[in-house]
Structure formats: structure tokens, C-alpha cells
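Peer 1: Structure for the following, please:
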Amino acid sequence: MQASINTAVFASKIQAGGSQLSYLEQLSDYPIDNIEVRGELFNEETKDSELKAIYELCQKQNWGFFYSVPEQLFKTTEVNPNLEDHLKMAEKYHIGHLKISLGDLEDISVDQLESLKDLLNNYDVKVTIENEPNENGVLDNIVQQIIKLRELDIPLGYTFDSGNWYWILEDPEDAFKKISEAITVFHLKDIKDKETVMLNEGTTNWKSLINNLSNNIPVFIEYETSEQELPGQIKLVNNALKDRDSK
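Peer 2: Here you go, the predicted structure:
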């Protein structure tokens, strides 16, 4: 397994007028397995043609195609009404994986969850929920909600974001120990004083997390880097994955 790239790596450049496609094309010679685009970074006027071109690039490079939805799945008393539109979009552009924030499902009924299960089972798209840096992402709540979803056999994976815990004063290593069995996608960050930094410059014991991660789970670099820094960051992740897989 090799590192994967979330387009957060290029966020400032894209927000300044670049396209996700143009920066992904620059990764063609990099040793990576998957890419993840971000819904909020698309220009709606060009999104259709860009997604088509990104799929073609993924086919050419043999990359897995992931998409981050900038919304919450559970909205207090309802399941996100846009979910089916996102699933249809994923099928249209051959996106294999959608990621969406968990949100608040405390007041979501069993009937609503059963309807969600039926909807997800109608699409050949893998959907994961992600822990958020807010009250919904507190470890005890995440654990309870994952248990609830699993008991009802809701076909949702879980994206573990190693950085989001810091903003709600939680320990990512403690969180990892408690919910590692549920993880299906891993978003990697190193944090220092609640700021994202380059790997090995923060306080996150990221190599330990990767060492204890199942070897079929993609590891996404999901923090902004410069063009000069990115090759070294990919190399660090790939070396850590190689060391783990050789044990």
C-alpha cells in the first residue's frame, strides 16, 4: 500500500483560482494509491467536466476515486435530504467512495435509519462518516453512534481523522484504541498547538497509529503542503507503510 492524497494539500492554490484537476494531474508521477477531491473546492460551472476528467485521470493512473461531501449526514431530526443526489453523482462519475461528516443522530428514529440503510444498499458506492471537531465528534458520542449504526447494520464505513480530536481536547491515540475496529479510511495530520504542521513536527504519534492500522485501509495526506514539501511527506508516509507491512 502507498499513500493517498486529499486535495486539501492544494487548498489555497485551488481557492485562488486553480482547479482540483490541474493539481491532481501534477501527481501523475507520484507513488500514491488514491485521490480524494473536496466538494467545496469545485466551481459549479465547471464541476461536471472536471469530474469527468478526474475519473479519466484515475483510470489512467489506476487511482481509487474518493469524494468529500462538505455536509453532515444526520441533521438533528432528519437524514441529510441531499444524500441521494450525492449518491447519484457518485455513480454518474464513477466515484467509489463518499465521505460525509457524522452530524447529530440522537433524535433520528429507527425507521429513518432503516430507510437510510435501504437507500445506501441501492447504490454501489461506499459511504463513510467522519468525526468532527465539535460536540458531535466527542469520543464518547462517536463510540455510541458507531455502536448504534452497527447494531442496525447500516452500511456506513468510518473515516478516522487524526487531527480533528485536538480541537475538542481529545487524544487521537486514545480515540484510535477505542474505535480502531470501525475504521475504513484514515485521514492523516500532525498537530502542534492546534495547528496542522508537517509530519514529525507536531505531537501526533502518527507512525504508531499507522502501525496499528489494518493494511487494507487507505491513508490520506489531508493537510496543506507546498510543492517542495509534498514529495517528502509522501515519502515519509510510504516508508511508514512499507515498514508496517514488512513486519
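
Peer 1: make it CA atoms for all contacts and neighbour counts henceforth
Peer 2: Will do.

Peer 1: wait, what's in contact with the closest residue to G64 other than its chain neighbours?
Peer 2: Nearest residue to G64 in three dimensions, chain neighbours excluded: N34, at 4.4 Å (C-alpha to C-alpha, 6 or more residues apart in numbering). Residues in contact with N34, defined by C-alpha atoms under 8 Å, 6 or more residues apart in numbering, are A3, S4, I5, W63, G64, F65, F66, P218, F220.

Peer 1: Which of the three states applies to N34?
Peer 2: strand (DSSP: H, G, I helix; E, B strand; the rest coil).

Peer 1: To compare against the first, here's the next sequence to fold:
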Amino acid sequence: MTTIGINLLVCMDELNGGTPQSALLPAIAGHGVTLAEVRREYIADDAEYDRIAEAAREHGLDLFYSVPEPLVVGGAVHPGFGTFLDEAVRMGVRNVKFNQGDVRDASAAVIAAIDDAAAERGLTLSVENDQTPENGTLACTAASLARIREVGGSIGYTFDLGNWFWRGEDAGEAFERLLPYITVFHLKNVNGAADRARLATTMLEDGVIDWRSMLPRLGGDVPVFLEFPIPADRVAGQLAAVRAAVG
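Peer 2: Below you'll find the predicted structure:
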């Protein structure tokens, strides 16, 4: 059965207003979800890691961790990799997501070392297609995932449905090609504007992507996260739409 979660980007208005993620987790749990994905770029001080851990325990939330840094840089693991994993352990996180970076060019030894570091801490990892020309194209992402599989790596894949539009690529084609690799799904919809300056996320029912046909095709063990800014009074409705789509 598909598990639905909320990425803290949903609460962008509150985050931009200075509300810490730890203070938002109770409201997220109040929507009846058991998964939340916290974002490193909004952690403002060291004590927040412990506050997030405490809030998650108190409200029965399993945590994922979004780190907006490339996993591999110039063939080597990111220099902050160990620190990022230790932060995750401190918060009680299950999965850590990175930008894919240069994974497609990484040696088998580098990918094995990444897997070993995660396993030692009881973590799973995933890489994402972002909105950059370096890390967001279908060709780059397919090459990264093929390389991981080629060398027997355990790194998973977070498929971000909306990001393809910022690269001028077809989200449906990307889904078809990359479906076998998906371990986490970031759900959003977009207005489809041809002018990227006008491209924006929308409420799920208002965009151009046929996301409803995609969700039932995901494995039951692939969590689906809402991952776009949503006004607080519309979060429940967006969750209801996803629940209806996954059955």
C-alpha cells in the first residue's frame, strides 16, 4: 500500500516567515500522515536537529532528509557527505536524498563506499533529478541510475515529477523510462507555461501533468510526497486527491 508523506516545502510560507521545521511537524502529523521530509536549507541552528528528532518521535513521524548538495563531485563523494549522514542519524531519519551530481562518472569503489557509509548508519540514500542543466536532464539521470545498477549499488532514486518542465523535457516520457528505478516519488503539478519565467507549480488538479495515471503504477513500497508550496487551508484537499488516486 502506498504511503503518502509531506515534504516541508509544502509549508513554504511558514518557513519563509521563520517558523522552524520542528514547529511544523505537529501540524503535518495532524493531517494523518506518518512520513515527513525535512529540508537541510531551512535548518537554521544546530539545536534544530534535536528539536526535529523530538517532534518526530512525539508525533509518530518517520523522517526523510533532503540535502540540496550533489552526492558526487568530480568523481569523489561530496566532502560534506559524512556530516550530512550524521545529521540524519541525529534526527532519526530513514532516507537521505541528494542531487545526483556526477554519479554517472563515479567508480564502482566510490559508489560502494557511499553504500557502506549509509549502511553503517542504518540509512538508505536516493538521488534526484533537480532543475539544473547539470543534474536535471533525462539523459543525465538515466546515465546516473544505469551506472548505479551496473556496479551493484544500493542508491535509490527520487523521481521529481515537476522538475522535468524546468529542463524542457517530457515528464511522461521520463516516468516511462525511469519507472523501474523509482524508490521515492515527489509529486507536484505545473502550469506548463512555455516561457520558463512563467512556469510555476499549481494545485494538483490545476496543472497539465496526468499524475493520477502514474501513481497506481508505482510499487507499493514507493512513498509519495507532496512537494510544492500549498496554502495551509488547502493541504487537506491535496492529500485527499492523492489518497483517492492511490486507492
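
Peer 1: start to end distance for stretch 103-112 of structure 2?
Peer 2: 12 Å (C-alpha to C-alpha, to the nearest Å).

Peer 1: List the buried residues for it?
Peer 2: V103, R104, D105, A106, V110, I111, A112 (16 or more other C-alpha atoms under 10 Å).

Peer 1: Assign a three-state SS to the closest residue in space to V184 of structure 2 that isn't next to it in sequence, would you?
Peer 2: Once flanking residues are discounted, V184 of structure 2 sits nearest to T158: 4.5 Å by C-alpha to C-alpha, 6+ apart. Assigned by three-state DSSP, the conformation of T158 of structure 2 is strand.

Peer 1: T158 of structure 2 - how many residues pack around it?
Peer 2: T158 of structure 2 has 25 neighbours, counted by other C-alpha atoms under 10 Å.

Peer 1: can you tell me which strand in structure 2 is longest?
Peer 2: strand 62-70 (DSSP state E).

Peer 1: Buried residues, it. List them.
Peer 2: D62, L63, F64, Y65, S66, V67, E69, P70.

Peer 1: ok, now stretch 129-136 of structure 2?
Peer 2: Under 16+ other C-alpha under 10 Å, the buried positions of stretch 129-136 of structure 2 are N129, D130, Q131, N135, G136.

Peer 1: from those, which is closest to D46 of structure 2?
Peer 2: D130 (26.5 Å; C-alpha to C-alpha).

Peer 1: and the nearest residue to R243 of structure 2 once chain neighbours are set aside, what does it touch?
Peer 2: Nearest residue to R243 of structure 2, sequence neighbours excluded (C-alpha to C-alpha, 6+ apart): I4, at 7.7 Å. Going by C-alpha under 8 Å, 6+ apart, I4 of structure 2 touches V33, T34, L35, P223, V224, F225, L226, V242, R243.

Peer 1: Ok, Q100 of structure 2 next?
Peer 2: P70, L71, V72, V127, E128, N129, N135, T141, S144.

Peer 1: Just tell me what it corresponds to in structure 1.
Peer 2: Alignment note (TM-score structural alignment): Q100 of structure 2 maps to L102 of structure 1.

Peer 1: would its match count as being in a strand?
Peer 2: Yes. Secondary structure assignment places L102 of structure 1 in a strand (three-state DSSP).

Peer 1: are any of the contacts of I4 of structure 2 buried, and which?
Peer 2: Of the members of the contacts of I4 of structure 2, the ones counted as buried by neighbours, 16+ other C-alpha under 10 Å, are V33, T34, L35, P223, V224, F225, L226, V242.
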